[in-house]
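Undergrad: predicted model follows, preceded by the sequence.
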Amino acid sequence: MTRILVVGSINMDLVTTASQFPRPGETLTGQGFATYPGGKGANQAVAAARLGAEVSMLGCVGNDAFGTELRQTLHREGIDTQWVFTTDKHPTGIASITVCDAENAIIVVPGANHALTPQHMQDAEAAFASADIVLAQLEVPLATVTAAAQQAKKHGKPFFLNPAPAVVLPESLLDLVSLLTPNEYELALALNDHAASWQALFARLPGRVVMTQGKAGASYSTSDAGILAQAGFAVSAVDTTGAGDTFNGALATFWHLGAAEAMRRACAAGALSVTKPGAQSGMPTLAELDSFLEQQS
């Protein structure tokens, strides 16, 4: 099994379903409400664990009911939670999500996620030493992500970065990234260049970018600066929340099979994830993914 250390956010998703998105100042009556475990870090950890990876989570929750529940949820998924720290100074992070016609609008309150520090990366050095791949996102402080990348380099581990939420990435961090996994907008912002085409941006980081393209699939910049494309899979979407996180967890899990096969499996896993509500609840198991891919051939 691939051993993946996920460094990132752990949230409780508060999901409201409505027939339309509210305009400023408008109050609507919704059709439903539910809470789901979330956070890009925890989502990607769950996706990888369900697909057969051996996963450790490095994050931070508050000393509250949501924190306790989220830690227990990760443990039930078979994820090592010894590196999930608890803070008394901040509540567990939440995401307020409105879902309408399979699209979503999200407000994230980081809470304890912003209490994850570079010192925690040093405290968890043993986790970096034992991992095959380190996978991170940007819902924890950028200084912490950079410290994680430095620990990965120190121990000779590939560092995969999903640059979401999108920000301009400093060159000092980009230099430490083995694989960047943005969508087209995130790629332009990460490299601070909205004028160039995504193909031109790919050429700046050959062999180091996999770009998600929604229903269209994904593209990879090969080491010779060519582009490898993987088409998407047609499914009936119910809730797109967590599709990108599923893709990233799958990509890290199957990267050892080569870029082409990892992208094929990641696109298929991402497609399967949108057929059920909730970020983590829709993520497929390895058996479900294998069955789906057999049906596509």
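TA: Great, that's in hand. Numbering: from 1, shown residues only.

Undergrad: alpha carbons only for contacts and neighbour counts from here, please
TA: Will do.

Undergrad: for the stretch 51-200 of the chain, what spans make up the helices?
TA: For the stretch 51-200 of the chain, helices defined by DSSP state H, counting those that start in this stretch occupy the ranges 65-76, 118-123, 125-130, 142-154, 171-174, 184-190, 198-204.

Undergrad: please identify the deepest-packed of the ones you listed.
TA: Highest mean neighbour count among the helices of the stretch 51-200 of the chain (mean count of other Cα atoms under 10 Å): helix 142-154, with a mean of 21.

Undergrad: what's that one packed up against?
TA: helix 118-123, helix 125-130, strand 159-161 (3 or more Cα pairs under 8 Å, 6 or more residues apart in numbering; DSSP states H and E).

Undergrad: again, 10 Å this time
TA: With contacts taken as 3 or more Cα pairs under 10 Å, 6 or more residues apart in numbering; DSSP states H and E, helix 142-154 sits against strand 3-7, helix 118-123, helix 125-130, strand 133-136, strand 159-161, helix 171-174.

Undergrad: below is an additional structure, to be compared with the one above:
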Amino acid sequence: MSRAPRIAVFGSVNMDLVAYVDQVPSSGETVTGTAFRQVPGGKGANQAVAAARAGADTAFLGAVGDDSFGEALRANLVDCDIDVSGLRTAPGASGVAHIVVDGGGGNSIIVVPGANGTVTASAESDAAVIGAHDALLLQLELPMAAVVDAARTGRRLGVPVYLTPAPARELPAELLESVDVLVPNEHEAAAITGLTDPYEALDALVELVPEVLLTMGGAGALHGSRGSKPVHVPARKVEAVDTTAAGDTYCGAFAVARAEGRTPEDAMRFAAAAAALSVQRHGAASSIPTRAEIAAYVAADA
């Protein structure tokens, strides 16, 4: 591809309120945290930042509130060279996520949708943006009707549709029929299929959509498609300090690499490097590496 890949993302954008603790408190327990950060996030925005930093011309479609968080979230996307002409402003609060990160880098998250919940359909103007791009990335932090609408738009316009099925929920047939690449983690794959073995879940998912990228954290990722054998690419061995947005980083980087014409295995190695860099840093969008950082990391391991 002689030009940069073009990636459109239709999804959520939140302000992440992140508390760091040695151990996550149980119900009724109070613990003392070690740090607090307020950083831009949201699965959609994270994937957009990941795609942009991995080298794509990226557009983001979604909504923020008319509050100070909304101003900051919009400004952050602009600072990341993301086209926000399709980012709406809705009356009221922006989306927020309360995230607790434990001493091992694991996290638990509560999302309050705010303005994201006002996106109940894909706007007419969204179709022009989607049609001008090489891939469309979707997640499930917007109302399902809007996600289905956007996926149908991508399918109608011949744009490959990637879906990260998070938060995990039942996926309607009208959504799956428009998805080209499903990108679940192992927990989401189990929730969809009822199968805990990743290879068995992969086989079941490939019956639903043409291509599946199943991420498994420290165990790496599996790729499968109809008529081909599964491909496993291990994760890089690093000391994780915060896994927030690691999956979104992987998805965004993978989509960019595939749009460049790389094989699934090559794209997975590129994405694994991006995710490994992200988990060694704190925050969501703030942890996502640039293309130069990913390239240098890959070259150092060559």
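TA: Noted; the coordinates are in hand. None of the values given here were measured: they were computed from a predicted structure.

Undergrad: superposed, how do the two chains score by TM?
TA: The TM-score (TM-score structural alignment, normalised by the length of the first structure) is 0.95; 294 aligned residues with a Cα RMSD of 1.4 Å.

Undergrad: could I get the helices and strands packed on helix 142-154 of the first structure as TSV with distance to Ile107 of the first structure?
TA: Output for those, formatted as TSV (distance: least, Cα to Cα, whole Å):
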stretch	distance to Ile107 of the first structure
strand 3-7	21
helix 118-123	25
helix 125-130	31
strand 133-136	20
strand 159-161	22
helix 171-174	26
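
Undergrad: with adjacent residues omitted, what lies nearest to the aligned partner of Val129 of the second structure in the first structure?
TA: The equivalent of Val129 of the second structure in the first structure is Ala127 (alignment by TM-score structural alignment). Spatial nearest neighbour of Ala127 of the first structure, excluding adjacent residues (Cα to Cα, 6 or more residues apart in numbering): Leu5 at 6.9 Å.

Undergrad: alignment lookup: that neighbour to the second structure.
TA: Match for Leu5 of the first structure (TM-score structural alignment): Ala8.

Undergrad: and its match, how many residues sit next to it?
TA: The local packing of Ala8 of the second structure (other Cα atoms under 10 Å) involves 30 other residues.

Undergrad: equivalent analysis for Thr212 of the first structure, please.
TA: Counted with other Cα under 10 Å, the neighbours of Thr212 of the first structure add up to 25.

Undergrad: residue contacts, the corresponding residue of the second structure for it?
TA: When the second structure is aligned by TM-score structural alignment, Thr212 of the first structure is paired with Thr215. Each residue near Thr215 of the second structure by Cα atoms under 10 Å, 6 or more residues apart in numbering is listed here: 183-189, 198, 221-223, 232-235, 247, 250-251, 268, 272.

Undergrad: recalculate using a threshold of 6 Å.
TA: 185, 221 (Cα atoms under 6 Å, 6 or more residues apart in numbering).

Undergrad: and for Trp83 of the first structure?
TA: Counting by Cα under 6 Å, 6+ apart, the residues that Trp83 of the first structure touches are Leu58.

Undergrad: show me what it lines up with in the second structure.
TA: When the second structure is aligned by TM-score structural alignment, Trp83 of the first structure is paired with Gly86.

Undergrad: any idea how far that match is from Val129 of the second structure?
TA: 8 Å (Cα to Cα, to the nearest Å).

Undergrad: for Gly117 of the second structure, same thing?
TA: Using Cα to Cα, one gets 21 Å for the distance from Gly117 of the second structure to Val129 of the second structure.

Undergrad: okay, strands next: where are they in the stretch 151-297 of the first structure?
TA: In the stretch 151-297 of the first structure, the strands defined using DSSP state E, counting those that start in this stretch lie at 159-161, 179-180, 210-212, 217-221, 227-231.
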